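Peer 1: return a 3D structure for these sequence lines:
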Amino acid sequence: MKVEKVLWNVDSEKEAPCIDTEPSELIWIDSEKIKRQRLYNFSKRMIDLVASCCGLVLISPIILWVAYRVHKEAPNAPVIFAQKRVGRNGKPFTMYKFRSMCADAEEQLEELLDKNEIKGAMFKIKEDPRVTEFGKFIRRTSLDELPQLINVIKGDMSLIGPRPPLQREVVEYTQYDMQRLLVKPGCSGVWQVSGRNDVHFDEMVAFDVEYIKTRSTRNDLSLIIKTIKVMARSKGAY
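Peer 2: Coordinates of the predicted model:
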């Protein structure tokens, strides 16, 4: 059986789909079905907006405290780290996080690529020398992710969805992996509540494909609750 798959040009600011067909024994997501989930998409957007706006207000003291500590640790470096990520349909967007690394972390990356401890199109090492002392704490507790609520309000991300990949990671994707880009990326998702950095790339893709195929409001709310529990335990984060 032949299946239709959509590929994207991740170097463009605009969606640039092209179609490719080939035999496959893998289970593929019906992209047309995803587009037809209008009621679910509307309710998901409403949950994203209400929860993100309320969350920013409720946790504003924590956000201000983290911002102060990040600035105090390195007064001449930016508090917010802005990075290009790949979103739905391969459209790049700027994702925000509290800076948890030294200011020249990106320049040092090339020297560390051979130390990658995650299999597949991701880069993670437990003892990353670029991470600051306070950065270790906010990574372990996921407090560095709080600015992503701005991305949710803007519509670039959702509270729940696949992890937003880097452009250099997407270059290594197979056509099967590209299915992760059928929906908005999320601040959290199945990968984050299932071991986070202890889960390798192929497992993450499997989690994401299953999530996209079975996503529902009930599942999203369940994952939001699980995310809060995982943040409290700080398991698998580095």
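Peer 1: contacts, neighbours, all on C-alpha from now
Peer 2: Will do.
Peer 1: so who does the residue lying closest to Gln148 once chain neighbours are set aside touch?
Peer 2: Distances taken as Cα to Cα, 6 or more residues apart in numbering place Tyr96 nearest to Gln148, at 5.4 Å, with adjacent residues excluded. Neighbour list for Tyr96: Ile80, Phe81, Ala82, Gln83, Glu145, Pro147, Gln148, Ile150, Asn151 [criterion: Cα atoms under 8 Å, 6 or more residues apart in numbering].
Peer 1: pull out the buried residues from the residues you listed.
Peer 2: Buried residues within the contacts of Tyr96, counting neighbours by 16 or more other Cα atoms under 10 Å: Ile80, Phe81, Glu145, Pro147, Gln148, Ile150, Asn151.
Peer 1: for this structure, just list every one of the helices.
Peer 2: Using DSSP state H, the helices of the chain run over residues 31-36, 38-58, 60-73, 105-112, 133-140, 148-154, 167-170, 201-214, 217-233.
Peer 1: next, the buried residues of the shortest one.
Peer 2: Okay, so that is helix 167-170. Residues of helix 167-170 classed as buried: Gln167, Val170 (neighbour count, 16+ other Cα under 10 Å).
Peer 1: name the helices or strands packed onto that helix?
Peer 2: Of the remaining helices and strands, those touching helix 167-170 by 3 or more Cα pairs under 8 Å, 6 or more residues apart in numbering; DSSP states H and E are strand 80-86.
Peer 1: Leu7 is in contact with Arg88, isn't it?
Peer 2: No. Using Cα atoms under 8 Å, Leu7 is not in contact with Arg88, being 11.5 Å away.
Peer 1: report the central residue of the chain.
Peer 2: Centroid-nearest residue in the chain: Arg163, 2.6 Å away (criterion: Cα atoms, centre = their mean).
Peer 1: which residues does that one contact?
Peer 2: So Arg163 contacts Pro185, Gly186, Cys187, Ser188, Gly189, Trp191 (Cα under 8 Å, 6+ apart).
Peer 1: run a quick neighbour tally on the fourth one.
Peer 2: Here the number of neighbours of Ser188 (other Cα atoms under 10 Å) works out to 24.
Peer 1: isn't it up against Pro162?
Peer 2: Yes. If you go by Cα under 8 Å, Ser188 and Pro162 touch, sitting 7.4 Å apart.
Peer 1: one more sequence to fold, the one below, so I can look at both together:
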Amino acid sequence: MPTLIDPVASGSAATAIENRFSASALSMQEFRSHCVRRSWRLNGALGNAAKRALDIAVSASLLAVAAPMLGMVALAVKLDSRGPAFFPQTRVGRNGRHFSMWKFRSMHVDAERHKAELLARNHLDGNVLFKMRRDPRVTTVGRFIRRASIDELPQLWNVLKGDMSLVGPRPPLPSEVARYSHRDLHRLDAAPGITCLWQISGRSELPFPEQVRLDIEYIHTRSLAKDVSILARTIPAVVSAKGAY
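Peer 2: So this is what the prediction gives:
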């Protein structure tokens, strides 16, 4: 039974009741805070599940539809220059996990041996990324598939496997991560993607610090609606070929 309080209770008894009320209010505040945290975790779990569902549906559909074209591109790469049609490259994903990212080979097979000779002609500041507008290591077919972003299509397989997402920061090379600042490392807080904010904002024309800023902005504001918007804006960005080489 509930405790009955004498109306003429002493001041100490009244103080005890007040203390119990304060403790109860504090407990309720903590409980509400706990519920909010659970809600955020639930929303995060649901958001991640929805993002993964979108990745699987879109990547599987595109791979099925584009299969004949992918076969023709692979044949063109083989006929154009010596070497395999596909090029697996070790990249760094979420939380520093390494994985093999797949691309159509767009360079000659000895490209890495000649990279050191070309470093002085790197047009990107900061010495983290290496990009050249007229890289002599790129093959004839490679130049076309790079400009049209066709060389990235095999990464749909990485998306289907779960190594990557459709939308997220581009996965860097281990050698690039070795030069990252503490701020740059925040790019690894999310699953890497095929496209993201800086891919629709100028691509390689943007300096590296701006690429990092846009990637971190995406990570802090990501949502399923934002992913769909970025995917829709990627199509005209690919068609324009701005910053692609």
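Peer 1: still on that earlier bit, ok, which of the helices of structure 1 comes nearest Met178 of structure 1?
Peer 2: Taking Cα to Cα, helix 167-170 is the member of these nearest to Met178 of structure 1, at 7.7 Å.
Peer 1: which part of structure 2 lines up with the closest one?
Peer 2: Counting by TM-score structural alignment, helix 167-170 of structure 1 falls onto residues 174-177 of structure 2.
Peer 1: gap between that stretch and the chain center?
Peer 2: Computed by Cα atoms, centre = their mean, to the nearest Å, the chain-centroid distance of stretch 174-177 of structure 2 equals 16 Å.
Peer 1: need the residues that contact that stretch.
Peer 2: Thr90, Arg91, Val92, Val128, Leu129, Leu185.
Peer 1: aligned partner of the fifth one in structure 1?
Peer 2: When you say that, I think you mean Leu129 of structure 2. Checking TM-score structural alignment: Leu129 of structure 2 goes with Met122.
Peer 1: I'd say its match and Asp202 touch.
Peer 2: No. Between Met122 of structure 1 and Asp202 there is no contact under Cα under 8 Å: 10.2 Å.
Peer 1: look at those two and report which has more neighbours.
Peer 2: Higher neighbour count among Met122 of structure 1 and Asp202: Met122, with 18 against 13, using other Cα under 10 Å.
Peer 1: in contact with the more buried one, which residues?
Peer 2: Per Cα under 8 Å, 6+ apart, neighbours of Met122 of structure 1: Glu169, Phe201.
Peer 1: that older thread, and the residue nearest to Gln148 of structure 1? What does it align with in structure 2?
Peer 2: Taking TM-score structural alignment, the alignment pairs Tyr96 of structure 1 with Trp102 from structure 2.
Peer 1: then Gly186 of structure 1?
Peer 2: Using TM-score structural alignment, Gly186 of structure 1 pairs with Gly193 in structure 2.
Peer 1: mean distance, the match of helix 167-170 of structure 1 to its aligned residues in structure 1?
Peer 2: Mean deviation of stretch 174-177 of structure 2 relative to structure 1 after superposition (mean Cα distance after the TM-score superposition for structure 1): 0.4 Å.
Peer 1: adding distance to Arg37 of structure 2, write the contacts of stretch 174-177 of structure 2 out as a markdown table.
Peer 2: Output for the contacts of stretch 174-177 of structure 2, formatted as a markdown table (distance: Cα to Cα, whole Å):
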| residue | distance to Arg37 of structure 2 |
| --- | --- |
| Thr90 | 37 |
| Arg91 | 34 |
| Val92 | 30 |
| Val128 | 38 |
| Leu129 | 39 |
| Leu185 | 26 |
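Peer 1: out of those residues, which are buried?
Peer 2: Neighbour-count burial (16+ other Cα under 10 Å) is assigned, among the contacts of stretch 174-177 of structure 2, to Arg91, Val92, Val128, Leu129, Leu185.
Peer 1: do I have it right that the second one meets Pro172?
Peer 2: Yes. Val92 of structure 2 sits in contact with Pro172 when judged by Cα under 8 Å, with a separation of 5.6 Å.
Peer 1: against Ala111 of structure 2, how distant is the match of Gly186 of structure 1?
Peer 2: Separation of Gly193 of structure 2 from Ala111 of structure 2 (Cα to Cα, to the nearest Å): 25 Å.
Peer 1: those two: who's more crowded?
Peer 2: Taking other Cα under 10 Å, Gly193 of structure 2 and Ala111 do not tie; Gly193 has more neighbours (20 against 14).
Peer 1: was I right about the more buried one contacting Gly162?
Peer 2: No. Using Cα under 8 Å, Gly193 of structure 2 is not in contact with Gly162; the gap is 10.4 Å.
Peer 1: number of nearby residues for Glu127 of structure 1?
Peer 2: Glu127 of structure 1: 10 surrounding residues under other Cα under 10 Å.
Peer 1: verify the contact between Leu124 of structure 2 and Pro207 for me.
Peer 2: Yes. Counting by Cα under 8 Å, Leu124 of structure 2 does reach Pro207; the two are 6.4 Å apart.
Peer 1: what's around the alignment partner in structure 1 of His114 of structure 2, how many residues?
Peer 2: By TM-score structural alignment, His114 of structure 2 lines up with Gln108 in structure 1. For Gln108 of structure 1, the number of neighbouring residues by other Cα under 10 Å comes to 13.
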